[in-house]
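Engineer: Got a predicted structure here, sequence first:
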Amino acid sequence: MSDGGEVFGDGHGRFLLACIRLQIDCFTKKEILANYSRVKMSDRCVSNGIGMITAMIFFLPLLLLCSFSLAHGQGCPAGQQKDPVTLVQIEQVWLRAVEQHDKAALECILADEFEEANFDGSLIDRRAMLATVAKPSTVHFELSELHAHVHGNSAYVRGVGGTRSQDGKFHAKNRFTDIFVYRDGRWQCVAGHESHFPEER
């Protein structure tokens, strides 16, 4: 395969071919080669000074479609800081995601292998936890006593979940610990444990 210079000119050719190589995640190799072959057949047009026009005709739809696909794949945050503040924020996002039925936000937080040991001894996996988003909730929960500890690419957060009565008093319901790993540029929860308080504090 040409390096692109003979088809589009050195600068534009290398740029467009670099874009083609980035389409592997968006299109099959067969589709990419088919588009490249169509432009390759237009060598005679290049010599007449219309190479870039040909390139735009064949490749602009390809690039626009891939840009659309990539935009939809950027829902999860990347480049999160490895600090306690970020982890505390993630716990708050998790809580709000459940209350606001934001499944996409929760999908970004939970690792594929996520499991939580519930207060009754049962295990809740990622699928079951995501299902909680669809359940209607009339109770507004709050988090307190959040403490995050980072150890390189792993971390854990310990906190208390509860409700607040009309008089403003916080009523603790459970204590939890969530374990995170840093993967794909963000913190993902791989395991958790929850214990209910035997009586209201």
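Structural biologist: Structure's in. What do you need?
Engineer: From now on I want contacts and neighbour counts done on CA atoms only, so please keep to that.
Structural biologist: OK.
Engineer: pretty sure residue 193 contacts residue 159?
Structural biologist: No - with contact defined as Cα atoms under 8 Å, residue 193 does not count as touching residue 159 (10.8 Å).
Engineer: Residues that sit against both of those two, list them.
Structural biologist: Shared contacts of residue 193 and residue 159, defined by Cα atoms under 8 Å, 6 or more residues apart in numbering, are found at 176, 177.
Engineer: Could I get the full set of helices for the chain?
Structural biologist: Assigned by DSSP state H, the helices in the chain fall at 5-8, 10-21, 29-40, 43-47, 51-72, 84-99, 103-109, 126-131.
Engineer: right, so of those, which gets closest to residue 171?
Structural biologist: helix 84-99 (16.4 Å; Cα to Cα).
Engineer: Direction-wise, compare the longest strand seen in the chain with helix 84-99 and give the angle.
Structural biologist: Across the chain, the longest stretch assigned as strand under DSSP state E is strand 170-183. Relative orientation of strand 170-183 and helix 84-99, computed by axes from the mean of the first three to the mean of the last three Cα atoms, to 10 degrees: 110 degrees.
Engineer: Which among the helices of the chain is found nearest to residue 179?
Structural biologist: If you check each of those against residue 179 by Cα to Cα, helix 84-99 wins as the nearest, at 10.3 Å.
Engineer: Identify each buried residue in that closest one, please.
Structural biologist: Using 16 or more other Cα atoms under 10 Å as the test for burial, helix 84-99 gives 84, 87, 88, 90, 91, 93, 94, 95, 96, 97, 98, 99.
Engineer: what about versus this one:
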Amino acid sequence: MNSALSTFKVLTLGMLATVVATEAFSQEPKLSQKPKGATVEASKEEIESTIRILSGEWSKAMLQRDETILERIWATDFVYVEPSGRRFNKAEGIADMKKSTEKLTSAAASSIDVRVYGGGTVAVDIGDYKQVGQDKNGKPFDRLSRFTNVWILKDQQWQCVSGHASNVPPKP
């Protein structure tokens, strides 16, 4: 009887250890151990924050004419539709930015709303983009547009695959 009780205790402890070990090893790492906004496991809030940061970097790229930022954040198959209806791809957009004769004094994205889909692999941001500067003739401008961009997680990096902007008419 003692032997049967000892065997039962050993089996029970063994099963308990197996259950505990299985639970411990199957749990995902803590959120703080995950790259923020760079993996499917990132929280919705982290992804939203990352997309807002990338929208800010996009504005910075336009202001400083920094093609390295656009090379990183625009996907290879990127396509954009301007308020005029003109479409351009990544190479065309970068070339247009480099040859532009406009002088921007400020460029900023604001009021950005981000929605996350696809289990954290797709994000859509909608916001306002304001540019202030001078056109090629030195005439000042102050433009406001509303944009929608689609971002996907590619190789642990968020990249914009498409976007569209519409002009917001000046207030009377």
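Structural biologist: Ah, there it is. Just so you know, these numbers come straight off a predicted model, no measurement behind them.
Engineer: what's the TM-score here?
Structural biologist: TM-score for the superposed chains, counting by TM-score structural alignment, normalised by the length of structure 2: 0.62, backed by 118 aligned residues with a Cα RMSD of 2.1 Å.
Engineer: is it possible to export the helices of structure 1 to CSV including distance to residue 178 of structure 1?
Structural biologist: As requested, those are arranged in CSV below (distance: least, Cα to Cα, whole Å):
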stretch, distance to residue 178 of structure 1
helix 5-8, 53
helix 10-21, 39
helix 29-40, 41
helix 43-47, 59
helix 51-72, 28
helix 84-99, 9
helix 103-109, 11
helix 126-131, 13
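Engineer: Not counting sequence-adjacent ones, nearest residue to the alignment partner in structure 1 of residue 80 of structure 2?
Structural biologist: Aligned by TM-score structural alignment, residue 80 of structure 2 pairs with residue 116 of structure 1. Once flanking residues are discounted, residue 116 of structure 1 sits nearest to residue 192: 4.3 Å by Cα to Cα, 6 or more residues apart in numbering.
Engineer: contacting residues for the one you found?
Structural biologist: Contacts of residue 192 of structure 1 (Cα under 8 Å, 6+ apart): 114, 115, 116, 117, 176, 177, 178, 179.
Engineer: 6 Å - rerun?
Structural biologist: 116, 177, 178, 179 (Cα atoms under 6 Å, 6 or more residues apart in numbering).
Engineer: From residue 101 of structure 1, how far out is the third one?
Structural biologist: If you measure residue 178 of structure 1 against residue 101 of structure 1 using Cα to Cα, to the nearest Å, the figure is 21 Å.
Engineer: and if you look at residue 159 of structure 1?
Structural biologist: To residue 101 of structure 1, residue 159 of structure 1 is 22 Å away according to Cα to Cα.
Engineer: So for structure 2, which residue is the most central one in space?
Structural biologist: residue 51 (3.1 Å; Cα atoms, centre = their mean).
Engineer: And that one, what's its match in structure 1?
Structural biologist: Using TM-score structural alignment, residue 51 of structure 2 pairs with residue 87 in structure 1.
Engineer: Just give the number of residues close to the closest residue to its match other than its chain neighbours.
Structural biologist: Spatial nearest neighbour of residue 87 of structure 1, excluding adjacent residues (Cα to Cα, 6+ apart): residue 148 at 6.4 Å. Residue 148 of structure 1: 20 surrounding residues under other Cα atoms under 10 Å.
Engineer: isn't residue 148 of structure 1 right up against residue 83?
Structural biologist: No - Residue 148 of structure 1 lies out of contact with residue 83 (Cα atoms under 6 Å); the separation is 8.2 Å.
Engineer: Show the contacting residues for the corresponding residue of structure 2 for residue 105 of structure 1.
Structural biologist: Matched to structure 2 by TM-score structural alignment, residue 105 of structure 1 sits across from residue 69. By Cα under 6 Å, 6+ apart, residue 69 of structure 2 lies in contact with residue 61.
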